[in-house]
Every structure is written in C-alpha cells, then in structure tokens.
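K.L.:
kindly generate the corresponding structure for this input.
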Amino acid sequence: MSEGNAWLPPRWVIRLAWKVHRAIYRVSGGRLGLSLPRDKRYGTLRLTATGRRTGQPRSVLLGYYVDGPNLVTMAMNGWGEPEPAWWLNLQANPKAEAVLADGSRPVRGRAAVGEERERLWARWQEIDRNLDEYAARRTKTTAVVVLEPR
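P.N.:
Now for the predicted structure:
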C-alpha cells in the first residue's frame, strides 16, 4: 500500500478474529495459537495478569518479539482508541505470566520510555511497515510494553 493508505478491517472483524484465536487456543488445550517470532515476523504469546478491579487472573493473546532477555509487545487494542484492559491491569500490578510456544515464564511489565522506546518502536517498524499509520489512528501514544523476567 502507498503511504497514508494503511488498511485495517472493520472493528467487528478485528474483535471476531481475537475471539476465534482465543477459542482455537482454548479448544486445543494451548497446543495451537502460540508461535515464536521469526525473522521479520512477530510471535504470539499468552499473557496472564491480575485484573485491577476483580483481582482475578485475566489472559490475552499478544504479538511480541524478543529483545535480549525481554519480550516486547504493544498496548494497541487493535488500533482502537481505548487502552487495552490487559495494559491497564499490568500497570496496576506489573507481575504477570507469559506463556510462549516453548514454555512459560514469570514477567514484570513496564512501558519503555525515551531512547529505549524509540529503539523498540523502530524494531516493530521492521516487522510492520504500516506501524506509524496505524498508531496515528489513536489520539494517545501507543505504549511499547517490555515484559522483563522476574
């Protein structure tokens, strides 16, 4: 696509895709739905954080890539305006569990800032060439979330 024409499907299609992806993961007992990042493709992980209101575990499937010992994702909610609930939960309680295709690990979530955010954002731009156009659809800055081992 040319500059300024990054296409996204309608919101209902994005939400349906999320539901289908979660159902595949759930029905397969976790055997399907997760992937490791490769070359210029992100992987998919399952993040479980504590609900900020309920105190109950809340899980979501997210795209990520590896940066040294850390996992990097974005709080972008399908490029919709509201902040994703998982990110709000992680801000309230940074301790979480990340399940990857090759195992699980306890993590602590935080927003990247300054030079680190710029570097990690640039890596996402290598994975998704329309990243800046998608991010421009939101009035808030999209958080680059670092999941550090704990």
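
K.L.:
contacts and neighbour counts: CA atoms only from here.
P.N.:
OK.

K.L.:
quick one: residue 48 and residue 55 touch, right?
P.N.:
No. Look at residue 48 against residue 55 with CA atoms under 8 Å: they stay out of range, at 11.9 Å.

K.L.:
looking at these two, which is more packed in?
P.N.:
Taking other CA atoms under 10 Å, residue 48 and residue 55 do not tie; residue 48 has more neighbours (22 against 11).

K.L.:
now do the SS call for the more buried one.
P.N.:
Secondary structure assignment for residue 48 (DSSP: H, G, I helix; E, B strand; the rest coil): strand.

K.L.:
how about it, nearest residue that isn't a chain neighbour?
P.N.:
Nearest in space to residue 48, with sequence neighbours left out and distances taken as CA to CA, 6 or more residues apart in numbering, is residue 59 at 4.2 Å.

K.L.:
the structure of the following sequence is requested for comparison with the preceding one:
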Amino acid sequence: MPPRWFVRLAWSVHRGVYRLTGGRVGLWRPRGAGWGALRLTTTGRRTGRRRGVIVAYIEDGPNLAVLTMNGWGEGEPAWWLNLRADPDATVELVDGRRPVRARAAVGDERSRLWARWREMDANLDGYAARRPSETAVVVLEPGPRASGTARDDPTADQPRSP
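P.N.:
From the prediction side, this is the model:
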C-alpha cells in the first residue's frame, strides 16, 4: 500500500485537475465491476459553508455507496462528519448534479456493500485494519429537491443562505 501522504496527494491532484478543466475531467461512471468518481458537496458543520470533495463510488440501484476511508488514516473524513450533522448534500456525476441524502449502511446492507468493494480490491480488509475504527459505508440516496436554495449552488466554500 502506498503511504498515506501519497494517497492524499493523488486525490489533491485529482481535485486540481477537476478544477482546472472546469469539471470536464475527473469524474467517471463505474465501468464493469469497478468504481467511479463523483464530486460530493456538503455543508460544513461548523461554518455552514459549502465544501466539495471528490470520492470513489459504486452504484447500488438508485443509490450510490462510498467508503469513509480518509486515506486509510485515523479519524473520519470531514465530509462524513459534515454529512452526519446535515445529511442533505449534492453529488455531481458525469451526467449532471443531483440532491442526495446520506446515511450509514448497517447490518446486512453494509456487509453486502463492503463485499462489493472488496471484489474490486482484495486488500480492502487489510487497509481497513489500519484504521482504529470501522470504516463506514455511506449510502447516498436520491434526496429531496431543493430548487432555489444554496444546495443548488455549484460553488463550494460559499456561505449557506438561511
């Protein structure tokens, strides 16, 4: 496994390419049994500002599933902490933007989704064992329409309107 600094650098470069190309490069749909990349925009739990991050995902019917791996380091990624405080968010996919509502998968659903991720990477359990806590599997369900609100604003890091 590459060192954590390398994983974080790779995702930072990925985000930079996405920004430099105006979103034309950096997102893709899952191919075959693989994963895709989406841009998730949450509301900061302390600041109320829009925060964007690119994460890997798989499709599960109408839902999307992501892992809270945080580069396999300690602690939860900020985007997951933000979603736990406010589960309504927006995802940008290759074919457009849509509202979602996040929740942690539990029980059989978590086991099933974890197994699907493991099919793509046989070392997944070993990587997860490096973390002091269980890696959450987050389900992004189609969310309520939020037309005309700050949730539709494509710009991250902007104050949320009341």
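
K.L.:
show me what the residue nearest to residue 48 of structure 1 aligns to in structure 2.
P.N.:
Aligned against structure 2 by TM-score structural alignment, residue 59 of structure 1 finds its counterpart in residue 52.

K.L.:
that older thread, specify the local secondary structure of the residue nearest to residue 48 of structure 1.
P.N.:
strand.

K.L.:
what residues are up against it?
P.N.:
46-49, 86 (CA atoms under 8 Å, 6 or more residues apart in numbering).

K.L.:
nearest to residue 99 of structure 1, of those?
P.N.:
residue 46 (5.0 Å; CA to CA).

K.L.:
what's the match for that closest one in structure 2?
P.N.:
Under TM-score structural alignment, residue 46 of structure 1 pairs with residue 39 in structure 2.

K.L.:
so the helix ranked longest in structure 2 corresponds to what in structure 1?
P.N.:
In structure 2, with assignment by DSSP state H, the single longest helix is helix 4-20. Counting by TM-score structural alignment, helix 4-20 of structure 2 pairs with residues 11-27 of structure 1.

K.L.:
hmm, who's touching that stretch?
P.N.:
Under CA under 8 Å, 6+ apart, the answer for stretch 11-27 of structure 1 is 31-34, 60-61, 78, 80.

K.L.:
try it again with 7 Å
P.N.:
Residues from elsewhere that reach stretch 11-27 of structure 1, judged by CA atoms under 7 Å, 6 or more residues apart in numbering: 31-33, 78.
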